[in-house]
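Chemist: I would like to see how this sequence folds:
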Amino acid sequence: MTNRPPFKEVRHTFCAIRDPRSSIRNPPPPFCSRPRDRPHFLPTGRSQPSRVPRLHGMERASKNVELDGVKSGLWSGKDDVKFRTIDPSDGKINKASLYKLMISGVTPRPVGFISSISSEGQTNLAPFSYFNIACHDPPMLMVSINHPEPDKPKHTCDFILQTKNFTTNIISEPFVDAANYTSIDAPKGVSEWALSGLTPKKSDTIDAPRVGESGFSMECELEHHYPIHNDNKDRTSTIIIGRIKRFHVRDDLIDDSLLVDTERLLPVSRLGGITYGRTREVYETPRPVWEKEKERDEVKKILGSDGKAKV
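Modeler: I've put the predicted structure just below:
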């Protein structure tokens, strides 16, 4: 790792999406106010691991002074750093504000591109960022689907509960615009597949098709679902837990050990608002091993004579 370039601070730069569409729903300024003024989306550039932003010494108050806000003490953990405490049960805070708070604070998030099918054979395709893997033995994933109105689930949720199966597909940069178009608020009966131009591929074990353009797809059977109710007893969301029955990984993206090449997969992540992130600059940080760390003089000093750290 010593031959890698040093970690450097990078500011966010907003770029215009390729082939921007004019009819953008709910464009929060300034993101959509002048997309043509932004630099073009650059398809080139490869992820290059850099050295970890390492602490200077073992002291807990020590931080990488090259990063923004460190010298001024914003990352010190001291009492003089101001925080805003937010109570979600405060009646003065509306649910839209809580939504903005959570999706902008809990980032980055992977995007689950969910394909589902109804008991009548109608298909649906939509992206969800309340999504992640849950277990590898057995392989499980979860997605939380918010309801547009209390007790009125989205088509995806409705279809999954009907047929007990769905596919989850990872969105990559080459088709991110088409994937985003499936988030359109189309009425029931309108196919997001046709609108987006994406390719449905037959699954091996379930009825719901997978996305042909996706380099990483999972066929899932419904393992469990959990309805979420707000303080008014309205059902506002449903957590779906799916058991993965098949993985489909493009051959050039995976090695013999089943490790997926993120650099080639080009996955996108969801940030706040309508902002998305690219996985291009990465760094590696090895996990400490206790049997080795406990013998270091710096660690012994922190632990003290009784071998226990003082908090």
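
Chemist: alpha carbons only for contacts and neighbour counts from here, please
Modeler: OK.

Chemist: near residue 226, how many other residues are there?
Modeler: Residue neighbour count, defined by other C-alpha atoms under 10 Å, stands at 11 for residue 226.

Chemist: how about the contacts made by it?
Modeler: Neighbouring residues of residue 226 by C-alpha atoms under 8 Å, 6 or more residues apart in numbering: 238-240.

Chemist: return the member of the residues you listed nearest to residue 164.
Modeler: Closest approach between these and residue 164, by C-alpha to C-alpha: residue 240, at 10.1 Å.

Chemist: another sequence for comparison is provided below:
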Amino acid sequence: MSAFTVAFSEIAPRDRYKLLCASVTPRPIALVTTLSAEGVVNAAPFSFFNVFSEDPALIVLGLQHKPGNNPKDTTRNIAAAGEFVVNLVDEALAEAMNICAIDFPPEISEIEAAGLSLLPGVSIGVPYIAQAPFALECRKTVSMAFTPTRELLIGEVVRIHAREGLVDPATLRVSIDDYKPVGRMFADGYSRQNDRFDLKRGTYTEWLATRGG
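Modeler: Model (predicted):
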């Protein structure tokens, strides 16, 4: 079978999406909580998401608008308030996260529909999900619009919350065996992180030694 290659300029955006999501995987999931001007807490999952920097502590989110260039609840709420929480998703939270992906109208909170509960933010005014293994309180740093429907948001993490037992207070090490994060694959697929392995990062000197140099 011959290798496959295609220029993205030659295929439709939905086909680019299909290839990108199926090749760049698994991806972490951000279950983002925001607060509307009316006081409704919105929760929406994003897998176009990752950590970007530790100094300053930054995360990135890929936001999109609905057809007709209407901002989604998360995009609109962050633009107005400049604050949001990234709730990370583990196996126990996966089903509720999937419910939050339903296109509820703005006046309905996904939190209630998914049977979740909230805890008040400490450094910001947006609450976070009590069941989340980790929650990152964030403030909007900058937003860049690339098209009328696609936006890249950079947020600064100002506080982290962790479920009891996940972080050693003395070493700040995370217990991955207790965390059990979920990754987004493509289409309806998700992945558990049960089968892991370690690779020790060596030095150039060590690499030379293995080659007899």
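
Chemist: after superposition, what's the TM-score, could you say?
Modeler: Once superposed, the chains reach a TM-score of 0.94 (TM-score structural alignment, normalised by the length of structure 2), with 212 aligned residues with a C-alpha RMSD of 1.4 Å.

Chemist: just checking, which of the contacts of residue 226 of structure 1 belong to strands?
Modeler: Residues of the contacts of residue 226 of structure 1 located in strands (DSSP state E): 238-240.

Chemist: export these to JSON lines and tack on neighbour count and distance to residue 103 of structure 1?
Modeler: Shown next, in JSON lines, are these (neighbours: other C-alpha atoms under 10 Å; distance: C-alpha to C-alpha, whole Å):
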{"residue": "238", "neighbour count": "20", "distance to residue 103 of structure 1": "17"}
{"residue": "239", "neighbour count": "18", "distance to residue 103 of structure 1": "17"}
{"residue": "240", "neighbour count": "20", "distance to residue 103 of structure 1": "19"}
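
Chemist: returning to that earlier point: what would the contacts of residue 226 of structure 1 look like in CSV with distance to residue 115 of structure 1?
Modeler: Listed next are the contacts of residue 226 of structure 1 as CSV, based on distance: C-alpha to C-alpha, whole Å:
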residue, distance to residue 115 of structure 1
238, 16
239, 16
240, 13
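
Chemist: and those, which is closest to residue 134 of structure 1?
Modeler: Of all these, the one with the least separation from residue 134 of structure 1 (C-alpha to C-alpha) is residue 240, at 11.0 Å.

Chemist: now check that closest one against structure 2: what is it aligned to?
Modeler: Here residue 240 of structure 1 is matched to residue 153 in structure 2, going by TM-score structural alignment.

Chemist: and the nearest residue to its match once chain neighbours are set aside, how many neighbours?
Modeler: Of all residues not flanking residue 153 of structure 2 in the chain, residue 143 sits nearest, at 4.5 Å (C-alpha to C-alpha, 6 or more residues apart in numbering). Other residues near residue 143 of structure 2 come to 17 when the count uses other C-alpha under 10 Å.

Chemist: show me what contacts residue 143 of structure 2?
Modeler: Here residue 143 of structure 2 is in contact with 151-154 (criterion: C-alpha under 8 Å, 6+ apart).

Chemist: pretty sure it sits in a strand.
Modeler: Yes. Assignment of residue 143 of structure 2 by DSSP: H, G, I helix; E, B strand; the rest coil places it within a strand.

Chemist: show me what it lines up with in structure 1.
Modeler: With TM-score structural alignment as the criterion, residue 143 of structure 2 matches residue 225.

Chemist: repeat that for residue 198 of structure 2.
Modeler: By TM-score structural alignment, residue 198 of structure 2 lines up with residue 284.

Chemist: ok, residue 49 of structure 2 touching residue 61?
Modeler: Yes. At 4.6 Å, residue 49 of structure 2 counts as touching residue 61 under the criterion of C-alpha atoms under 8 Å.

Chemist: how close does the match of residue 143 of structure 2 sit to residue 130 of structure 1?
Modeler: Using C-alpha to C-alpha, to the nearest Å, residue 225 of structure 1 is found at 14 Å from residue 130 of structure 1.

Chemist: check residue 160 of structure 1 too.
Modeler: The separation that residue 160 of structure 1 has from residue 130 of structure 1, given C-alpha to C-alpha, amounts to 16 Å.

Chemist: ditto for residue 170 of structure 1
Modeler: In terms of C-alpha to C-alpha, residue 170 of structure 1 sits 13 Å off from residue 130 of structure 1.

Chemist: more crowded one of those two?
Modeler: Each of residue 170 of structure 1 and residue 130 has its neighbours counted (other C-alpha under 10 Å); residue 170 has more, 23 against 17.

Chemist: show me what contacts the more buried one?
Modeler: Residue 170 of structure 1 neighbours (C-alpha under 8 Å, 6+ apart): 111-113, 214-217, 267.

Chemist: make TSV out of those and add distance to residue 119 of structure 1, neighbour count and secondary structure.
Modeler: TSV is the format used below for the contacts of residue 170 of structure 1 (distance: C-alpha to C-alpha, whole Å; neighbours: other C-alpha atoms under 10 Å; DSSP: H, G, I helix; E, B strand; the rest coil):
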residue	distance to residue 119 of structure 1	neighbour count	secondary structure
111	25	23	coil
112	22	24	strand
113	20	23	strand
214	25	22	coil
215	27	22	coil
216	26	23	strand
217	22	25	strand
267	31	22	strand
